[in-house]
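1. Got a predicted model here, sequence first, then my questions.
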Amino acid sequence: MTDYRREIRFGVFPTPNADSVERIMDIVALADRTGLDVVGIQDHPYQRRFLDTWSLLATVLARTERVHAFPDVANLPLRPPAMLAKAAASLDVLSGGRLELGLGAGGFRDAIGAMDGPVRDPAQAASALVEAIQVIRRMWSAERAVRFDGSAYRLAGVRPGPPPAHPIALWLGVLGPRLLAELGRSADGWIPSSSYVPPEALPAKHAVIDEAAAAAGRAPSEIRRIYNVFGSITPAPRGFLHGPVDQWVDELTELAVEYGMDTFVFGTEHDDLDQFHRWTEEVVPATRAAVAAHRT
């Protein structure tokens, strides 16, 4: 059993389809109006049906007042880290401190290569992500000029800025032991998805993060654990994350107090607006109360 006892947070994961702008904005407005914490936007620039994630994030932040937004997760090979840091800091300033940064090493290598991005093998992609974390941190720093000489990225005295409006959280969407350990040493959060990492796989990955965090002098509880949860709220049980509200509350509470997750970002098939209403109005408040009751 693992409960890092972090505040429980909730969000939504609308699909960035270019033909569904009104639906996306309805979902985002609902999240903002009902007091959710985050909006996550996936980043697949090679997907022809998708809007550009950073353009959409800017629009989401411009049309909301309190909810935070983040790329879930940014495609590093197609987003050079110095420019990624600049874009993130700029949106953070423009939104009054409501941008967080999710970052991934980049899957779908052939599609990345088709857009003239670097085609890296898994080891190269991992090394590039480790370097990118350093570049981004330094581009948000107060250094006079940043120099960096890595295998994937090089900076030759660039002046960082503007500084973000708040300390932007750097969350990694990673799965392998090398990058999970790097996360424990240097990042602020972990973003797995229920479709790739089922609950039974979470403890072993937490252990890698926690061991590296402790070795670096960090408390494992400093690291946020964000879970993209994909499913449906249905009248009758149909399996994990597919069932009635009570089932969702039980499963999310277990994920929080036994499996260590603290932030739940909900996505559902076809971006059914009724599903998002049920999430925000029924599942979220009941889960907050259940976790609080369990902890006391």
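-> Structure received.
2. Please count neighbours and contacts with C-alpha atoms only from this point.
-> Noted.
3. Count the neighbours of residue 136 for me.
-> Number of residues near residue 136 (other CA atoms under 10 Å) recorded here: 20.
4. Am I right that it sits in a helix?
-> Yes - Residue 136: assigned to a helix according to DSSP: H, G, I helix; E, B strand; the rest coil.
5. The nearest residue to it once chain neighbours are set aside is in what secondary structure piece?
-> Leaving aside its chain neighbours, residue 136 sits nearest to residue 85 (5.2 Å; criterion: CA to CA, 6 or more residues apart in numbering). Secondary-structure element containing residue 85, defined by DSSP states H and E: helix 81-94.
6. any idea which helix or strand comes after that helix?
-> strand 101-104.
7. picking that back up, contacting residues around the helix holding residue 85?
-> Helix 81-94 is touched from outside by 58, 98-101, 132-133, 135-137, 139-140, 161-166, 168, with contacts defined as CA atoms under 8 Å, 6 or more residues apart in numbering.
8. Could you turn the buried ones of the residues you listed into a ChimeraX selection?
-> Buried residues among the contacts of helix 81-94 (16 or more other CA atoms under 10 Å), as a ChimeraX selection:
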select :58,98,99,100,101,132,133,135,136,137,139,140,161,162,163,164,165,168
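9. tally of neighbours for the residue nearest to residue 136?
-> Quick note: residue 85 (other CA under 10 Å) scores 26 neighbours.
10. One more to weigh against that first structure:
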Amino acid sequence: MTRGPLRFGLSLDPDVSAPLIRAAQEADRFGLDLLGVRDRPFRRDTADALTLLAAVLAGTSRIRALPVVACLPLRPPAALAKAIATMDRLSGGRVELGLGAGMSPDGIEAYGGPRLGAAAARRALEEAVQIIRLHWSDQNGLRFQGEHYRFAAAQAGPVPVHQIGIWLGVTGPRGLDLAGRVADGWIAPSSLVPPKRLADGQRRLDDAALRAGRDPGEIRRVYVLEGSLDASDSRGFLHGPPRQWIYELTELAIGHGVDSFLFAGDPEQLPVFALEVVPAVREQVTRERAGALQA
């Protein structure tokens, strides 16, 4: 299974006591492609994800940034669209959007957001994608009337510098159907979507895209690597030394079609990931893809 060029990045937990900007600048300096910030506004002692993203973009020069993933129930879609587009313009087109229906109904409700069932949350997510794309369009006289959201504006905008991808953080079968129909990418955490489930999810995503008349190859596949990198023996998937990670990430890219990886382990292990694992995976994937073309 061959897809587009590989991207590698860091996923930050926005703990206010951690050196967040320094970690982002290290990821930028190491040549990583993506910087994700987890968005859980209801958790105490966490920085606001959008504010942190803006600071990260101001303090870096090349890395692309995104929320992984924006908590929709606490982020009204029109306001979120404006914030993301503004960051994209100010950064010269270095922003993408990860979007999700919210992982903690209790936390969302405690923070003033709505408590929705699974089906309603999916409908709200689909409506949000429509509103955000309307907001980023160059149309005038915009109106949207949905079950969960309403939107009206004489003019759209601001329009982003580049076509921002909307990557959905979903894990269930119906969420994958939605992503296949409307999203530019799928974000899957390794703790909830291990390799066996990843294969099933990829098939579901591809089938939904084909039914919608879309090319599945145009949907980015982002895998959040929730593990640990150390020199000890293997303790299971994504828990072991660099050579194990090189093998597993190569298999995820070649065998499962993953094209983007976000390291969500200890930031102190970032140099090993960026300087040892990433170059080796790029080299191995290039070699295996070339061999497959020649076979």
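-> Cool, the structure landed. Owing to the predicted nature of the structure, the values given are computational and were not obtained by experimental measurement.
11. quick one: TM-score?
-> With the length set by TM-score structural alignment, normalised by the length of structure 2, the two chains reach a TM-score of 0.95; 289 aligned residues with a CA RMSD of 1.1 Å.
12. any idea what the residue nearest to residue 136 of structure 1 aligns with in structure 2?
-> Aligned by TM-score structural alignment, residue 85 of structure 1 pairs with residue 81 of structure 2.
13. And residue 41 of structure 1, by the same measure?
-> Here residue 41 of structure 1 is matched to residue 37 in structure 2, going by TM-score structural alignment.
14. still on that earlier bit, which positions within the helix holding residue 85 of structure 1 qualify as buried?
-> 81-82, 84-94.
15. do stretch 239-259 of structure 2 as well
-> 239-242, 244-246, 248-254, 256-259.
16. before we move on, what about stretch 225-237 of structure 2?
-> In stretch 225-237 of structure 2, counting by 16+ other CA under 10 Å, buried: 225, 226, 227, 228, 229, 234, 237.
17. re the thing from before, looking at the buried residues of stretch 239-259 of structure 2, which are in strands?
-> Those of the buried residues of stretch 239-259 of structure 2 mapping onto strands are 239, 240, per DSSP state E.
18. that older thread, contacts only, for the match of residue 41 of structure 1.
-> 11, 12, 13, 14, 49, 52, 53, 65, 66, 67, 68, 69.
19. Would you map the helices across structure 2?
-> Secondary structure of structure 2 (DSSP state H): helices located at 20-29, 49-58, 77-91, 105-110, 118-135, 173-182, 195-211, 242-256, 270-272, 278-294.
20. The ones you listed into TSV, with extra columns for distance to residue 41 of structure 2?
-> Shown next, in TSV, are the helices of structure 2 (distance: least, CA to CA, whole Å):
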stretch	distance to residue 41 of structure 2
helix 20-29	16
helix 49-58	8
helix 77-91	14
helix 105-110	8
helix 118-135	18
helix 173-182	22
helix 195-211	28
helix 242-256	31
helix 270-272	25
helix 278-294	31
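21. Please tell me how far residue 110 of structure 2 sits from residue 119 of structure 2.
-> Applying CA to CA, to the nearest Å, the value for residue 110 of structure 2 to residue 119 of structure 2 is 21 Å.
22. Actually, residue 92 of structure 2.
-> 37 Å.
23. out of these two, which sits in the busier spot?
-> Using other CA under 10 Å as the criterion, residue 92 of structure 2 and residue 119 rank with residue 92 on top: 15 against 11.
24. Okay, now stretch 146-157 of structure 2: how far is its last residue from its first?
-> Taking CA to CA, stretch 146-157 of structure 2 runs 20 Å from one end to the other.
25. Tell me how many other residues surround the aligned residue in structure 1 for residue 181 of structure 2.
-> Mapped onto structure 1 by TM-score structural alignment, residue 181 of structure 2 lines up with residue 185. Neighbourhood size, residue 185 of structure 1 [other CA under 10 Å]: 21.
26. Wait, residue 185 of structure 1 touches residue 208, no?
-> No - counting by CA atoms under 8 Å, residue 185 of structure 1 stays clear of residue 208, with 10.5 Å between them.
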